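> Fold the following, please.
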Amino acid sequence: MTTALQPPPPSRPLLRLRLAPHAGMPRPIDGAWWPRSHDLLAELPWLLAGLPRAWGHITSVTVNGTTWSAVPGRTLVFNQVVRLRRTVAASAPHTIILLAPGRGRWDLLVVPPDTTEEAAEPLMAAAASGRA
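Predicted structure coming up:
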């Protein structure tokens, strides 16, 4: 009997996420996320999987409605329901807000997917340092 070896499934590129150091003081931006597409349903599981465990289970996500493709009212991520909200706030067109009951709220700068690495790197570094 022979066994054919199957190639491993293609792996997903690394999550492009930079978080600000944990501090006791609230900050306006807690880091930056650079998704690979405007498809929130495809990108969100990768983001949530890459967050620190200390943040707990994210149950609610708020995004700018003009930035992302269609967003339903909720989705299932890792067998957990995540409520999705859209806003059209002109004051924060490139942010995502993550809520975990009893743990807190985190606001991340969203670097648009089509941004070049040259332009994205300083944005992500500034957000992670608290200068965004």
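> rest of the way, CA atoms for contacts and neighbours
Will do.
> measure the residue sitting nearest the centre point of the chain to residue 116 for me?
Residue closest to the mean C-alpha point of the chain, counted by C-alpha atoms, centre = their mean, is residue 47 at 4.2 Å. To residue 116, residue 47 is 20 Å away according to C-alpha to C-alpha, to the nearest Å.
> Check whether the residue nearest to the centre of the chain sits in a helix, strand or coil.
helix (DSSP: H, G, I helix; E, B strand; the rest coil).
> so what's the closest residue to it other than its chain neighbours up against?
Leaving aside its chain neighbours, residue 47 sits nearest to residue 15 (7.0 Å; criterion: C-alpha to C-alpha, 6 or more residues apart in numbering). Residue 15 makes contact with 34-35, 46-47, 50, according to C-alpha atoms under 8 Å, 6 or more residues apart in numbering.
> Over to residue 64?
Applying C-alpha under 8 Å, 6+ apart, one finds that residue 64 lies in contact with 86-89, 92-96.
> Got a quick PyMOL command for the buried subset of those?
Selection of the buried residues among the contacts of residue 64 in PyMOL, burial being defined by 16 or more other C-alpha atoms under 10 Å:
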select buried, resi 86+93+94+95+96
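> tell me which of the contacts of residue 64 is nearest to residue 54?
residue 96 (18.4 Å; C-alpha to C-alpha).
> Residue 105 falls within a helix, correct?
No. Under the criterion used here (three-state DSSP), residue 105 is strand, not part of a helix.
> Give me the neighbour count for it.
17 (other C-alpha atoms under 10 Å).
> what's around the nearest residue to it once chain neighbours are set aside, how many residues?
Spatial nearest neighbour of residue 105, chain neighbours left out: residue 99 (4.6 Å); criterion: C-alpha to C-alpha, 6+ apart. Residue 99 has 20 neighbours, counted by other C-alpha under 10 Å.
> next one: residue 37
Neighbours around residue 37, by other C-alpha under 10 Å: 13.
> To compare with the earlier structure, here is another sequence to fold:
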Amino acid sequence: MTATTDRATSRVLSPTLPARLSLTPRTTLAGQLDGAWWPRSRDLEAELPALADALDEPWGRITRVTVNPTRWPVIPHTVPVAGHTLHVGWFAEQDPDKLFLLSGIVGRWDLLVIPPETAPAAAARLMTAAAIPGSVLTARALMAAEAVIGGGMRDARSRVEDWESEGGACMSPFGNLVGRRSLPLPGNTWR
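A predicted model of the protein is given here:
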């Protein structure tokens, strides 16, 4: 016996999870971003309804969305959202880590898009940073900073792993990690 499933049917039958979203508080300070969105997948058709639903009350009905196609494998022209249709467009010139939302009431809003595969701690840092009122940091700058911070964490973990595997860190006279065989011990000279 075989069973077939229809993507549209499976979406209707599965409960919609709320959007993971962090918005800048209402203030007179204008910043580069209006918040951040952390989708659960790279499927815009599945992700946009929850986002539009979450923004309906604070921003009004979202009518248009634009993305950069490098981060989204499929970009639908329209997405059905509760009671209306959301029009989706793309621009290769747009920052790949940004999503533009248009509302007839409020205007344009810019959200940092956090990749779905991002670790929760990194996503939390990015969501907090993107929602700071009046911040001059762009989406690209936030993602680059997180890459350095996240890379720094991985680098620190690898140094701890080196310490544990060697029985203690060995340092050269220049402050670089070296193996135990490099130390000038009896019978072992610097080469």
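> follow-up on the earlier one: quick one: contacts for the aligned residue in the second structure for the residue nearest to the centre of the first structure?
Superposed on the second structure with TM-score structural alignment, residue 47 of the first structure falls opposite residue 51. By C-alpha under 8 Å, 6+ apart, residue 51 of the second structure lies in contact with 18-19, 21.
> Same question for residue 94 of the first structure.
Residue 94 of the first structure touches 64, 67, 109-112, counting by C-alpha under 8 Å, 6+ apart.
> repeat that for 7 Å
By C-alpha atoms under 7 Å, 6 or more residues apart in numbering, the contact list for residue 94 of the first structure reads 64, 109-111.
> swap in residue 25 of the second structure?
Contact partners of residue 25 of the second structure, counting by C-alpha under 7 Å, 6+ apart, are residue 133.
> so the lengthiest helix in the first structure corresponds to what in the second structure?
What stands out as the longest helix in the first structure, according to DSSP state H, is helix 117-129. Under TM-score structural alignment, helix 117-129 of the first structure corresponds to residues 120-132 of the second structure.
> Show me what counts as buried in the longest helix seen in the second structure.
In the second structure, assigned by DSSP H, the helix with the most residues is helix 139-166. The neighbour-count check on helix 139-166 of the second structure (16+ other C-alpha under 10 Å) flags 139, 142-143, 146, 162 as buried.
> so who does residue 108 of the second structure touch?
Counted by C-alpha under 7 Å, 6+ apart, residue 108 of the second structure has contacts 100-102.
> of those residues, closest to residue 153 of the second structure?
residue 100 (31.1 Å).
> Determine the three-state secondary structure at the closest one.
Residue 100 of the second structure ends up strand, using three-state DSSP.
> number of nearby residues for it?
22.
> Output the contacts of residue 108 of the second structure in JSON lines; the columns should cover distance to residue 131 of the second structure.
What follows is the contacts of residue 108 of the second structure, written out as JSON lines (distance: C-alpha to C-alpha, whole Å):
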{"residue": "100", "distance to residue 131 of the second structure": "15"}
{"residue": "101", "distance to residue 131 of the second structure": "16"}
{"residue": "102", "distance to residue 131 of the second structure": "18"}
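> out of those residues, who's nearest residue 10 of the second structure?
Using C-alpha to C-alpha, the contacts of residue 108 of the second structure come closest to residue 10 of the second structure at residue 101, 26.4 Å.
> what's the spacing between that closest one and residue 86 of the second structure?
Residue 101 of the second structure is 10 Å from residue 86 of the second structure, by C-alpha to C-alpha.
> Quick check: neighbours shared by these two?
With C-alpha under 7 Å, 6+ apart as the test, residue 101 of the second structure and residue 86 both reach residue 64.
> follow-up on the earlier one: to which residue of the second structure is the residue nearest to residue 105 of the first structure aligned?
Checking TM-score structural alignment: residue 99 of the first structure goes with residue 102.
> wait, doesn't its match sit right on residue 65?
Yes. The pair residue 102 of the second structure / residue 65 is scored as a contact, 6.3 Å apart, by C-alpha atoms under 7 Å.
> what's the counterpart of residue 61 of the second structure in the first structure?
In the first structure, the residue matched to residue 61 of the second structure (TM-score structural alignment) is residue 57.
> What count of nearby residues applies to its match?
17.
> Checking my notes, it in a helix, right?
No. The assignment for residue 57 of the first structure, made by three-state DSSP, is coil rather than a helix.
> Now do the contacts for it.
Residue 57 of the first structure touches residue 100, counting by C-alpha under 7 Å, 6+ apart.
> Please apply the same query to the one 5 residues further on.
Contact criterion C-alpha under 7 Å, 6+ apart gives 84-86, 96-98 as the residues in contact with residue 62 of the first structure.
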